[in-house]
Each structure stands twice: as C-alpha cells, then as structure tokens.
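Asker: Quick one, fold the following:
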Amino acid sequence: MSSLTESAPTRVAGPSRTVPGRLRRLLRGPSADPAWARPALLVLLAATAVLYLWDPTGRGWANSYYAGAVQSGTQDAKAFFFGSVDAANFITVDKPPASLWLMAISGRIFGFTSWSMLLPQAIAGVATVALLAATVRRWHGPAAGLVAGAALAVTPVAVLMFRYNNPDALLVLLLVLAAWATTRAVEQGRIGWLLLAGSAIGFGFLTKMLQAFLVLPALAVTYLVAAPVSLRRRLGHLVAGGAVMTVAAGWWVTVVELWPAADRPYVGGSEDDSVLGLTLGYNGLGRILGGDGNGVGGAQGGGGELPAGMQLPAGVELPAGVELPAGGPAGMSGATGIGRMFGDAIGGQVSWLLPAALVALVLGVWLGGRAPRTDRVRASALLWGGWLLVTAAVFSFMEGIFHEYYTVALAPAIAALVGVGGRELWVRRETLSARVGLAAMVAATAAWGYVLLDRTPDWYPALRYVLAGLGVVAVVGLLLPRRRALRLSVVGLVVALATGVLGSAAYAVQTASSTRSGPIPTAGPGGGGGFPGGGAELTEMMARMFPGGRLPAGFPEPPAGGGGMPGGEVRTDDAVAELLHGTTTAWAAAVVSSSNAASLQLAGGRPVMGLGGFTGSDPAPTLAEFQRHVADGDVRYFIAMGGLGGAMPGAPSADASPNAGGPMATSASVSDITDWVSSTFASTTIGGQTVYDLTKEKN
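Answerer: Down below sits the predicted model:
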C-alpha cells in the first residue's frame, strides 16, 4: 500500500512535466537551429495570419460565382460532390470542386457566411508560407527559409488570393506540398515521399485542372538528377509517383464520367457535358491556343481580339485607324510575349522580386556547376528554377483566357529562389563574386521596384525614392569586403532585406486593407475584381487593352448601365430577393449565366438556374429541356438581367446575332429560351429587373 501511495504522484506529475517540455521544444525548434529561428518563424506566421484574416467580412462574397457554389454545397450533398452552382444541381462551376469542398465544409461547421467561406483560404495561405519556409530550411538553413516565407507572405497577388474564394489558394498550397515532399524524397531516395508529391499534384488537378501539372517537369527532373539512388530506381519511383498522381486526379473524373448524365448536373464550361472535354478544351488547349470559349475572332474594326467571347457593346465602334493590340484575350492581362510578367497588368502583382530570383537562379546553376550529382544548391535551382521558368513561359505565351491573379502560382518559386540565392551568396561573401552577386540581386530589386512604384505615381510618391535610396546603401554595404567593414556589411544585408520587401509589402498592405470583389481581382492600388457598374468600369477594362492603359483619342464611351461581368457582384434588389425567397419550386428562377444565378441565389437563399453556364455560352439546357422544366413546375420565374451578364429576352436569336442582347455571346439554345420566354409569358418590373412569371402566359 505504501509503494502504491508513493508511486501515484509520479504518474500524475509526469504528463504535467511533459506538456511544458513539448511546448518548449515547439517554441525552441530543432536544437541544431539558432535560438532565434523558431521564434522568428512563429512571428512571421502570426503576422501572415493577421494580414490574410484582416477584415474578412469587408470582402463580401468575393467572387459570387464560387460563393454561390459554396452555398449550394452547404445545402445539398450532390451539389457538394459535383461542385454545382445551384443546390438543385442544374450545372457545375467550370472547375473541379476541391477548393469548394474545403469552403463548404467550413460553412457546414460554422454556418454559411463570408467569414466561414474565406477562413479556409487564409488558413491555406498561412500553411503555404510555413511549408515553403520549412522546405527551403531543410537544405539551406533557417535564415533562407524565413526569407522565402516572408517574401511569399507579402507578395501582393498572394495576399489577394489567400483572402479570396478562387481555387488558386488551395492550388498553391498543394504545389508547395508537392515540392516539400519532393525534397524529402531527394534526401533519402524514398518512394513514399514521391508518392505523397504525386498525390498532392493529383489533388491540384482536382482544384484547377492542368495548371497543376506545370510544376511536374521541375519535380521530376530534380528527383531524377539529385536522388541518392540508382538511375533504375529513380525512374521506377517516378513511374510510381505518376501512377499515384493519376489515381488522385482521376477518381473524381471517373465517377463523374460514369454517373448517368440525366442524374447529375451539366459539366459547366464544356461543350459536351464531359469533364474530359472541359479538361482538354476550355481549361486545356483552349487556354494555351485560344478558342473553345477562350476567345473569338478579330474584334470589330480592329486587328486584335476582345476577351473570351466579348464584342464591343451595341453602338460602340472603334474609330478609324484604331486597332486592338494583338494577342486576343491576352489584352486584359498584357500582350503575349516574353515581357508579359513585367508588363503594366502583371508587374505589380508578382514581379517585385522576379529580377532578383532570375539572378539567383543563374548564380545557383553556376555555384553547382562542378558539384556532385546530389548537390543541394543545384537541386534547388532545378526545383524552383524549373517551376518558375516553365510556369512563367506558359503564362507569358498562352493565347487563351489569362488573368493577373493566375500569377500567384509563380510566387513560391520566386520567393524560394531569393531565399536560397541570398543565403548561399551570403555564406560565400568573402569572395568578390559572391558580394557582386548579392549586390546585383539588391540592385535589380531596387531598380525594378522603383519602376513598379512609378506606375502608380499618385500613390505615396515618395516611396519609390526611399526604395532607391535603400538600394544604394545596401549595394555599397554588400560590396565592402568583410574583413575591412563587417558592420557595414551586416548593415548592407539588413538594408537589402528591407529593400526586397518594401514595395511588395506596401502593395500587400494596401490590398489587405481595401475591398476586392468580382471575377477578376487584382492586387495593389486601383485593384478591383469585376465590372458590376457597367459603363465606367467597362471603360476601364477596355482601356487596359491598349498600350499604356489609356483609350485612344476619339474612342467612344461605352453606355452606362447595369449588368455585370460574369462572376461579379450583381446588385440584387431587396424586392427581387424577397420574391425568390418565397418560392417553393426546385429553382426559384432562371437567368442567363451561372454568375448571375449565383448572385441571385446568394441574395434570395434559393436555387437559381443559370442558363448557359458561366458566360451563357454553354449549350445547356436545350429549349425542349427548359420547356419541360417549366411544364413540370420546376422553375417559377425568369429574370432578365442585361449587360455583360447575358442576353435580354426578345433579342434576336444566336443564329442571327451571336452576341444578341449584350457583349457576351450566348449559345443558340439559350437565345431560343429567352425568345420563347419573352413571347409566351407575362412580365413585370421588380426592383428595376424584368421578371417573367412562368406560371402566367400572356393573354
């Protein structure tokens, strides 16, 4: 009895001492790291969380197209699985649903709100920063990891996307996870880590389809070159990783393809109700080559093309001698070509450290030139440099739809190269070549930052001069030999770090502290997300298609008025929302374009059928199918929403005019439906919208 009494305190006290011990290890980090490393990382992650979570409700529904699908996923299991825009499962979004799953799960846990929808995106952002820092740290130490993580955290387009509900946030997290797993596989030649990398890329496909595969060459080449096992085993491991990737990417596609089409929603964005068709068409070769919904022929009066099925608004013509820039849909995000990532549209989003990253890549290849096959510096150059070059090349030359925010996929590679290159040159600073390399990275960053800030001359104009001054101080300090001026060299390093993040961080804070909404968000001063206001914002969009971002003299103003860019924040009148909320049919209403449908159902809380998918150009439903739904009492109202969101009822058929009723092309079946509705049913005006009651035919 005595021994039992004496041993009891030991059992109780043991765990109580273990928890503080684990907490100390968590706060201290690996014993091999400097004492400052883990606390600095925790501070970085805390600051990143504040930046990405700041004022979540101020962003509204962000991209209402995806918000409507998240709402539907919280209401219906089938809508959750397929990624349906509406809970009654008429049509899906034009992407796979992986990112929607996370946001819908959050909505089911916390209730569907803007906050619950955007919370997983911010968490993905913090996790991405942590994972990138950990990946770089493994091979190049904690300082390099911290620099890489901080550079990613304040990249303006990263701040934008990790505060938004587009699929890019989850995609970037999965790509960085694949890179982390690849570095682990390279260290030991272990197949398990490579299988994890393949799984991450596979789920990246379920997030944004073929874009996830752009990093594959870098991952595969890095493992093939640097893994410490025989060539035969390396090849076998890559084949196994590819097989796992195929399964991870293909299981959902297989289920959708095998599911009876009559019992599932139409695959939005496809011409044949097929995920494979969507993958190879609109979201595949169409993005690279144009066409398949990614752009049409030459614009009226010009030698270039308007974006994605658009034509000039009715009554607007290009003046004589004025042509749109070549490059088709590229016009909104800069002309295609090698300079696209540095152009007016893209530069301020992601390119602040791009010149420094390119310098670091060249120096990394040089430093690893005669090293053993498994050299980590060369392996990092292959991994992050391959990621950057392949992705940037595709983005620069793709002729289909391309938006500025896609460039968030470049941010981890740029940040990693800067962290790796800066650290490797700093540890070699005794040599003149290393000091010159560091100075070149800083000088390139300062000079390019000045150019980017000069593009918004009215926004804190002194900032660009501060950046230039810091760059000069840093370059001088870094070029001094360490043995003569150690303190000045360290000062040069500190100032160099400040130079690297100053401009980017300023844009990042501005992005986080201002409202963004709509389908095409951009970061930095003047950034937005859509064109719900019609005239003025449409004028701004058109201006961006010309060199210098200005409309040429004599260009007529587009007509003012309603409508919205697909996916934008369509303002729904309270009376219309109340009307929809009071319905009991499968769909409260039908409207041209799923983007308009999403905005209506967010306001009314009831499913809305989006005819023709995102832009109204999908061949769904047919007139006969829609007539059957009306006859069965499945749809109560038809709401005519003009402008960029879709055609107005009563407009000429698509055969007569492919852009009847507005600048967005609608499919022939959708135009037939709008003609039939306007000629068959009685209408009234509610909240400024023409509403057709599909239970009341005209007298």
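Asker: use CA for all of it now, contacts and neighbours both
Answerer: Noted.
Asker: and the lengthiest strand in the chain, what does it pack onto?
Answerer: Ranked by number of residues, the top strand in the chain under DSSP state E is strand 689-697. Applying 3 or more C-alpha pairs under 8 Å, 6 or more residues apart in numbering; DSSP states H and E, one finds that strand 689-697 contacts strand 635-640, helix 668-680, strand 681-686.
Asker: can you list those in CSV and add mean neighbour count and distance to R340?
Answerer: Below are the helices and strands packed on strand 689-697 laid out as CSV (neighbours: other C-alpha atoms under 10 Å; distance: least, C-alpha to C-alpha, whole Å):
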stretch, mean neighbour count, distance to R340
strand 635-640, 25, 38
helix 668-680, 22, 35
strand 681-686, 15, 45
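Asker: would you list the ones you listed in CSV and tack on distance to G339?
Answerer: Converted to CSV, those look like this (distance: least, C-alpha to C-alpha, whole Å):
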stretch, distance to G339
strand 635-640, 42
helix 668-680, 39
strand 681-686, 49
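Asker: wait, V635 sits on T583?
Answerer: No - using C-alpha atoms under 8 Å, V635 is not in contact with T583; the gap is 9.3 Å.
Asker: Provide the secondary structure category for L100.
Answerer: Secondary structure state of L100, per DSSP: H, G, I helix; E, B strand; the rest coil, is helix.
Asker: and this one, so I can compare the two:
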Amino acid sequence: MSATTLTTPIRAAFARTTNRPAWVRPALAVLLLGTAALYLVNLSANGYANSFYAGAVQAGTISWKALLFGAVDAGSGITVDKPPASIWLMALSGRVFGFSSWSMLVPQALLGVASVALLYGAVRRVAGYAAGIAAGAILALTPVAVLMFRFNNPDALLVLLMVAGAYAVTRAIERGSMWWLVLAGSALGFGFLTKMLQAFLVLPAFAVVYLVAAPISLRRRIGHLLAAGAALVVSAGWYVALVELWPAGSRPYIGGSTDNSLLQLAIGYNGLSRITGGSGGGPGAGGMPGGGPSSAGSGLPGGAREVFTGAGLPGGGGPGGGGNSMFGGATGPLRMFSDTFGTQISWLLPAALLALVAGVWLTRRAARTDRTRAALVLWGGWLLVTMAVFSFMSGIIHPYYSVALAPAIAAVLAIGVHAGWERRERTGARVVLAALVAVTGIWSYQLLGRAPSWQPWLRYAVLVAAAAGVCWLVIPGRWVRRVALVAVPVLALASIGAPAAYAAQTAATAHTGSIPTAGPSGRGTGGFPGGGRGLGVRNRYGFAGAGPGTGGVPGNGSTRGGNGTGVSGGTGNGAPGGMPGQGSRGAGGNGQPPGGATGTGPSQGAGTQGDSGQGSAGQGDSGQGSGAGQPDTGGQAGTRGPGGAASVAGAVATLLKNAHGYRWAAATNGTQQAAELELASGGAPVLGIGGFSGSDAYPTLAQFEKYVAAGDIRYYLPGGMGGGRGGPGGAGASSSIESWVAAHFTKKTVGGSTVYDLSKPTT
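Answerer: Below you'll find the predicted structure:
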C-alpha cells in the first residue's frame, strides 16, 4: 500500500474546492491533531508495554535476520507467535532513531492517526463531511482503540490495514474499479502477515458488497473479485513461501507452531484453535501459559514465577464473569456487553446495531447500486461477522481484540445517523434518532456503574443529557430549532461523553503486561488483576512483564467491592529477597487488595511483599512498597527494596551484558522471560526454551547439547515460564534440559539467583 493511498482522504479534504463547507478543513485538522495528541502525549509512560513483543523489536534492531522473521532474540532462535509485519515497523523505527520505548510506540500511535483519517475518508464519500468527522472521532475516542494505538501489540497495524481495505472497497464500488479492489485484497494480505486469519473476518462483507453494489455487469464483478483474491494470496503468500522454502536449520523456529511451519501456525494456534478451543499446539495449549491448568503452581517449575491466576482472571471469580473461557468470559451473544468486554468496546455498540437495522430499512427500496446501503452492508457485515466470531469462539481471546470492532461501530453509527437526519422531517426518523440517544445514554449509565468509585457524577450527567436530547428530537415545532446550538453539545455528552472520559483516562494511565485493559487503573474486568494495567508476571530474577523498572504486578482484588483471593507461585525454595516460596497471598475482603505474600527466600530471609494492597515493607523484595488499595481496585505495585529483586535483576543483567562472543548470552525457559532478560540487559540475546509457554518443540535436548558443544550459549538460567506440560515435543524438553544442565555444569549464585555457566562443565 503506497503512502499516496494512505494520504488520499486527507489531501482531498484539504484541497481547494467550492463544494466543501468552510468548517471542514479546521474540523478535520482538530480531529487529526487531537487524535495525535491523545495517542502521543506521555506515550513513554507505557515503558516497553508488552515485553514479549518489545524483546522481538529490540532483537530486530540488532539482527536483520531476527527482523525478517520476527525472532524474540537476536540469535534468531525462535519467533513470536504472530507474523512479523507489526514488528517490522517498530524495529525499523528503532534502527533509525535508536531502540527505546518512544521509538517503538510512536509508529503505533501514528497508525492510529492514519486509521482515523482513512475512516473519515471512507465515510465522507458516502455520508458527507459531518458523518466522516463523526466516524473518525468515535474511532479515536473508543477506549480500547486508545489502548491499542499506544501499545506494541499487532492490533494497531491490523486495524489500519482493515480500514484501508474498507476504504479501497468504498472507492471500488463507486465506479466498479478493479484496481481499488485489488488494493483492498493486498491490504488484507498484509493483514494476514500481521495477525493471520483475524484479518479475513472482514472478507465476507467486502466480497458481498462489491458483488451486489458495484455498477458493472455481474461477470465483471466476479472477475474483479477473483483478481482481488489473487492479490490477497500474493501479498500474504510471498512471505509464507519465503519462510517455508528457507532451510529450517538456518532460520528461527516458528513460535506457536507444532511443526516449525508458518502455515500450521495460521491454521492451528492462530486459526481453528481460536474458534474451537482446541490446543492447536500453541502457547497455553494446556490452559494457562506454561501448559498447566489455571491454578497456582501448575506449570510453574519450583514456584519460580509468580502469576496471578484462578479467581483473578477475566470472567473467573469477578462479578459477571461467568467462567474463564480462555480469558474472555462465557461465550454467547452478550459477550461483548459483559464485564470483560463492555467498557472496552460496547459503549456505542447497541446504538450501532440499531442504526444498522434502521439504515437498511430506510434504504430497502433503493437501487442495487445505492451507495448508502452498500456502505451499511460493508461496515455492518464487518461488525456482525467479527462480533459473532468474538462472541462464540471458545479459544484464547483477550478484551483488547475487540479493537477490531471499533471502526465498524463508528462507521455504521455515523452513516445510520446521517440517513436518519436526512429524513428528520418524518416522525419515524426522529423516533429512531431519539432511540439511538436513549439507548446510548442508558447503556453508558450502566457501564459507568461498573466502576462506581470513578467519577460517579458522570453517569448521572450522561443520563440527564440523554433525556434532554430525546426531548429535543421527538418534540416537533419551530421553537426546538432555536436551541439547536445548545442541543449539539448536549447530544455529544449523551453519546460520546462516557467513552471519551474512559479514553482520556486510558491515555493518562500507564499500561504494561500481556493483557492490557482500557479505562481507570482501578477498574477490573471480571476480577482481573489491576484493572487498567493488564496481566503482568514476576519471574525469579526480578523482571516484571512490563519491562525493566516495573515493580511487579498489581494485587488481585476483585471488582466492585467483591472478595478477591489469589495465590503466589507454587511450592519450592522461593527466590531471593523474600519472593514468595510456599507462602500464599491473603484474601482481599470487601474489595480490599491482598495484604501481601510472605516468602522465605534465601537472600534476606523472611520478608513480606509490598507489591500489592496493604502489604507492609520488608527486608526483601518489597522494600518500601505498600500500594494503598482503594475499594474496587487491585492495588498498585510496590517499590522494590534494597537487596531484593531489583538488585537481582541488575546483577543478572550485568552478567548477560558481559557475555560477549556468544550467539546467545543465556538460555532460559520461555520466550516471555527471555525477552525480559534481553530488555534489562540492553539486548543481550537470550534463547527462550519452549517458546512463549514452554510448549514449543524447540530446542530439543539434542539441539541444546549441540548448541552448548559449539559454544553458542554461555549461561543457563533455570526456572521461568514453562515446565513442559504444554504441547507435543515441548513436553519434556525444558525439564530434561534443566536436568541435563544441572548434572553437567557448574552452578553459581549471582545476586542470590542460580546461574549455570555452560563454559565450565563439572567433568
């Protein structure tokens, strides 16, 4: 996709023309500049965001091979469990400006601005300038969109490519243009290289709307669709062919796959297993990351890693969760309205569905090529298909996936309102518009009630504004028009006020970890730890999932005053500095965060963890941290104390940084921990045994022995994620490697942590 194509809607809006109202250019400037400010200001507060992807980005700034394949390590041992298109952009930015949180996240924010611009252009061509501005504003202010365009997950690029595809289809329908349709297919092909089969959820809508509405013969429409399909295959297939034809021994192992194949990854872990809930051979095949069931200690060797599981996961233990179902809550038609997804995406979803039905009804007698109805089919098909898949899929799904719905909701609502407003002289049209305002106000009131301690006045203001807007729309008479200037901001408050407030709070809150959520930091999703921050993990070396400098993860408090309980690690010796060994985390009664977990680590003796809730300061890992918990919150991470995990992290990082001349400075279990070690050590390559969860069949014990014999790996760090309960091939790899290393190499203690020097065999 060329830069010219991406800037077409912007250039058209700012071009001189006598047909465009004078307010359009300043309004569009405010929209785009405001979006840029929302997505860019204080962006580096998110640190390395998801350290798993950040490690791959950093590796891509060091090694071109790692960049090409999306390897987590600069030694090109194993890739992330997604295609590398989004990593390409972030890593190239890091190569130009130097790797940092800012250089990694700025491209993501700019992708958001481009998505808003393209959505404006697509809607404007069908429903006019005002509708285009409205659609862009709705997308920009959707809380989960703010979250993802300030984060380093692949979803930001995926959204841009899908919106670009929809824009190209809109242009193709106008005159029956094959080339615009080919461009749409190419965009979705690169979407496959971003997040695989999720990009294809919009394909049915794209194909149906062109087949029905393009103003050319049926034969030519079919031919154009075949050409677009070929473009899709080529734009995605070139990379698939490159990976499959590249000698497997000289490229990284494809993380998440069962047979080192990108095609199997697409069909399995990133494909059918997401729908059916089957293992698919990917991360988490056994349930939680690590392959073990969702309980403390399962899949965590020796209690080496603290993970918040069980009652604190979305949809499990929190109000309205209704079961974990792989982090997304219970499946069913109301999933997108649940505690897990509701505040992320559904603020305007009821209104969008109503607008879709009303818009299709109003245009039912229009010609086959009617562009308004075609646009409703395009964006409405996108919305319905994606929503249905997300609602009923039984495999792994996270709340932030719902960002893929945001452009469709924005476009359908803007086009539907425009269609109704054009017919506002009719009583039925005014009633529909009033219903849209009413349902939005009522649903916003309900969603805001899920975080009663956050801005409680807002829910009542939204409800009053909605009531006033309904009265203004349904009461006929000339006098109503005289207060139009007052009605516009009232309607804006009723419709977009609540999600805009959540969006602003999302931008003002630092988000890190593997499963971020939008909204106030104390707002949980179905009992999810830490609400707006996301799931983090603390390993035995003191590295949190957020990247260096983060004081662990928030406590496990339940939402809305419920009782939240959690556990820390498994059984074992614990880690230095009072990290939890056999201690268990206290209950958080009445919404209070847990009081900290006691551990018996060998470095500083017994100490209480202050990483969450009201835990007191200790001599070990906790230091000064107490993390005052508020009702309805999980508490915040505490400060690391002297002699605790911070010094452990520094000592291990320094050790790896000085391991020169090796393909990998170290190996450890799991690419999540490997990425964290790389980030802390300034990019020292670390081999993640078993991939994200320890379930990947790489490296085998034989391969590991070969690497060690060749002098490719300097150190081995036991523990980490994994434990071999996951997929085939990886089942015994990490444990057998750990046993083999312990039997043959010298063990030493670095900052209280166990490290094996693979250059010094015991015999």
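Asker: Quick TM-score on the pair, please.
Answerer: The TM-score (TM-score structural alignment, normalised by the length of structure 1) is 0.87; 649 aligned residues with a C-alpha RMSD of 3.2 Å.
Asker: Then A212 of structure 1 would be within a strand, right?
Answerer: No - assignment of A212 of structure 1 by three-state DSSP gives helix, placing it outside any strand.
Asker: P452 of structure 2: neighbouring residues, count only.
Answerer: 16 (other C-alpha atoms under 10 Å).
Asker: That one matches what in structure 1?
Answerer: Following TM-score structural alignment, the counterpart assigned to P452 of structure 2 within structure 1 is P457.
Asker: ok but its match is inside a strand, no?
Answerer: No - the assignment for P457 of structure 1 (three-state DSSP) gives coil, which keeps it out of a strand.
Asker: so how far is R464 of structure 1 from it?
Answerer: Separation of P457 of structure 1 from R464 of structure 1 (C-alpha to C-alpha, to the nearest Å) stands at 9 Å.
Asker: What of A122 of structure 1?
Answerer: 30 Å.
Asker: cool, G400 of structure 1 as well?
Answerer: Taken as C-alpha to C-alpha, the span from G400 of structure 1 to R464 of structure 1 is 34 Å.
Asker: Please say which of those two ends up with more neighbours.
Answerer: Legend: neighbour count by other C-alpha under 10 Å for G400 of structure 1 and R464, higher for G400 (29 against 23).
Asker: The more buried one and P329 touch, don't they?
Answerer: Yes - in this structure G400 of structure 1 lies within contact range of P329 using C-alpha under 8 Å: 5.8 Å.
Asker: quick one: stretch 353-361 of structure 1 aligns where in structure 2?
Answerer: Using TM-score structural alignment, stretch 353-361 of structure 1 corresponds to residues 348-356 of structure 2.
Asker: How far does that stretch sit from its chain's centre?
Answerer: Between the centre of stretch 348-356 of structure 2 and the centre of its chain there are 24 Å (C-alpha atoms, centre = their mean, to the nearest Å).
Asker: returning to what we had before: closest to A212 of structure 1 out of the helices and strands packed on strand 689-697 of structure 1?
Answerer: helix 668-680 (32.6 Å; C-alpha to C-alpha).
Asker: Next, the mean deviation of the closest one compared to structure 2.
Answerer: Here the mean offset of helix 668-680 of structure 1 against structure 2 after fitting is 1.6 Å, by mean C-alpha distance after the TM-score superposition for structure 1.
Asker: just checking, what packs against that helix?
Answerer: Helix 668-680 of structure 1 is packed against helix 623-631, strand 689-697, with contacts defined by 3+ C-alpha pairs under 8 Å, 6+ apart.
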